[in-house]
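In: need coordinates for the following:
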Amino acid sequence: MACSHLHNQPINDECFVCGFDNPAGLEAQFVERDDAPGRVVGLFTPKPIHQSYPGRLHGGVAAAMCDETIGRAFITDHPDQWGVTMELKLRYRKPTPIGESLEVVGVITKVTRRTFEGTCELRRQDGTVCVTAEATYMILPVERIVGECSDEGSYVWEDDGRPVPAGE
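Out: Model (predicted):
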């Protein structure tokens, strides 16, 4: 039986979800398995700056994490293409704490020539599902997305050098 290899997806330093140079960012880590295309696990620990009610993660921050995770699940099998979110539906099932390590598991459920769809679950370490989401994205090459938004015309990926957690 072949052993699968886990590795981190790259990050962008200014990204709200994964960047380390964004002072309000989540600094999320995204882990994929070589033998599981279309699936990614996002890991993050929300800080007090990310709260709404005391001790609870803001719903918009949870939405951003779900959106990013599903999009990153697509790039596990399509590294030169990204998705632009067309629709994102969330269900808030349980309060989501801050200051606790959380995981979001994103899975691609459908790919067509122009779009892809996926789902995710945001979970506490004890397995409690706090948020579920479904989304639809338009497939576009990364250079087109960045070129329409910036004069720079490129997007800089950096290696995420954090250790890959065991058991993902």
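
In: only C-alpha atoms from now on, for both contacts and neighbour counts.
Out: OK.

In: mind listing the helices for the protein?
Out: For the chain, the helices defined by DSSP state H cover 59-75, 142-149.

In: which strands and helices sit next to the first one?
Out: In this structure, helix 59-75 makes packing contacts with strand 39-44, strand 81-92, strand 102-111, strand 115-123, strand 129-141, judged by 3 or more Cα pairs under 8 Å, 6 or more residues apart in numbering; DSSP states H and E.

In: list the buried residues for it?
Out: For helix 59-75, a neighbour-count test (16 or more other Cα atoms under 10 Å) marks 59, 61-63, 65-75 as buried.

In: residue nearest the middle of the protein, spatially speaking?
Out: Centroid-nearest residue in the chain: residue 69, 2.2 Å away (criterion: Cα atoms, centre = their mean).

In: just give the number of residues close to the closest residue to that residue other than its chain neighbours.
Out: Using Cα to Cα, 6 or more residues apart in numbering and skipping the chain neighbours, the partner closest in space to residue 69 is residue 106 (5.4 Å). Residue 106 has 28 neighbouring residues, counting by other Cα atoms under 10 Å.

In: how about this one, so we can line them up?
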Amino acid sequence: MSGAGAAMQRAIAGRGGAPMSTEQVAALADLTARVRELNEMVVYTDVDLAEVAAVRDEVAALTARLAAVRREHPPVAENAAEGPARQLAGPVSGLLNPVAPPVDIRVLPDGTARAEFSVNVLYEGPPSFVHGGVSAMILDQLLGVAAAANGTPGMTAKLDLRYRRPTPYGVPLVAEGRATGSDGRKTFADARIIGPDGRTTVEATAMFVMPSR
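Out: Next comes the predicted model:
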């Protein structure tokens, strides 16, 4: 395991608590998906104020039920055979984070990190388009996965973005990136978001630095 990977595992182990089972993750991921739908509908709903108040009270009651047994730290998934424990509460691809888009990132055989996704109105910046900070967050995550796939993971030390054109929301998008080189503890990577018309909307370059032992 790399120095960065070992450091991550030590940080997770230091929090204590058993990783979630596959069954727990699946059940809570279903709940998270329903909460995402609720989040979006809060923006769009036009029901009367009495109904809003009734739903508010129901949500408060449901929150209290979930709070009856609470973990001390955010959960991680069981260790996969091929890698370290996975964080589940991340803001980009966290399966149990209802404010994450979420973006499911896959690593292709050639080392490219790729995601096909769509975001909704909750991530809007200019009318009809994705907020630039959300695009940056997604690309930072993708670049980090690309660096790790190269066998040289690290923490973001530099992230440069070029916004070529607005990124629309509510349509299929693709993000892809890959490591372009490494130098000691530094890893360099490039990534981009591609709109439904095949044109690049945002480009990014990054440098990651592997923590010292």
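
In: list the TM-score for the superposed pair.
Out: Remark: TM-score between the superposed chains equals 0.71 [TM-score structural alignment, normalised by the length of the first structure]; 129 aligned residues with a Cα RMSD of 1.8 Å.

In: which ones are touching the aligned residue in the second structure for residue 134 of the first structure?
Out: Structural correspondence for residue 134 of the first structure with respect to the second structure (TM-score structural alignment): residue 205. Shown in contact with residue 205 of the second structure (Cα atoms under 8 Å, 6 or more residues apart in numbering): 159-161, 188-191.

In: just give me the neighbour total for the closest residue to residue 205 of the second structure other than its chain neighbours.
Out: In this structure, residue 205 of the second structure finds its nearest non-sequential neighbour in residue 190, 4.4 Å apart by Cα to Cα, 6+ apart. Residue 190 of the second structure: 24 surrounding residues under other Cα under 10 Å.

In: what does residue 190 of the second structure align to in the first structure?
Out: That one, residue 190 of the second structure, aligns with residue 119 by TM-score structural alignment.

In: cool, and residue 88 of the second structure?
Out: Match for residue 88 of the second structure (TM-score structural alignment): residue 13.

In: picking that back up, residue contacts, the residue nearest to the centre of the first structure?
Out: Contacts for residue 69 of the first structure (Cα under 8 Å, 6+ apart) come out as 30, 40-42, 104-106, 120.

In: what about 7 Å?
Out: Residue 69 of the first structure sits next to 40, 42, 104, 106 when contact means Cα atoms under 7 Å, 6 or more residues apart in numbering.

In: among those, which recur in the second structure?
Out: Retained in the second structure by both residues aligned by TM-score structural alignment, their matches' Cα atoms under 7 Å are the following of these: 40, 106.

In: the match of residue 88 of the second structure and residue 116 of the first structure, how far apart?
Out: The gap separating residue 13 of the first structure from residue 116 of the first structure is 26 Å, by Cα to Cα, to the nearest Å.

In: more neighbours: which of the two?
Out: Legend: neighbour count by other Cα under 10 Å for residue 13 of the first structure and residue 116, higher for residue 116 (23 against 18).

In: the more buried one: what's it in contact with?
Out: Contacts here follow Cα under 7 Å, 6+ apart; on that basis residue 116 of the first structure touches 110, 136-139.

In: gap between the closest residue in space to residue 91 of the second structure that isn't next to it in sequence and residue 198 of the second structure?
Out: Excluding the flanking residues, the one nearest residue 91 of the second structure by Cα to Cα, 6+ apart is residue 100, at 4.6 Å. Distance of residue 100 of the second structure to residue 198 of the second structure, given as Cα to Cα: 24 Å.

In: so the two - more neighbours on which side?
Out: The neighbour comparison of residue 100 of the second structure against residue 198 (other Cα under 10 Å) goes to residue 100, with 19 against 10.

In: which residue in the first structure lines up with the more buried one?
Out: Aligned partner of residue 100 of the second structure by TM-score structural alignment: residue 25.

In: hang on, its match packs against residue 17?
Out: Yes: here residue 25 of the first structure reaches residue 17: they are 5.6 Å apart, a contact under Cα atoms under 7 Å.

In: is it true that residue 16 of the first structure touches residue 22?
Out: Yes: using Cα under 7 Å, residue 16 of the first structure is in contact with residue 22, at 6.2 Å.

In: which one of the two has more residues nearby?
Out: residue 16 (20 against 15).

In: dump the residue contacts of that one.
Out: Going by Cα under 7 Å, 6+ apart, residue 16 of the first structure touches 22, 24-26.

In: try 8 Å
Out: Neighbour list for residue 16 of the first structure: 22, 24-27 [criterion: Cα under 8 Å, 6+ apart].

In: nearest to residue 95 of the first structure, of these?
Out: Of all the contacts of residue 16 of the first structure, residue 95 of the first structure sits closest to residue 26, with 17.9 Å by Cα to Cα.

In: any idea how far that closest one is from residue 51 of the first structure?
Out: Applying Cα to Cα, the value for residue 26 of the first structure to residue 51 of the first structure is 12 Å.

In: no more questions from me, cheers.
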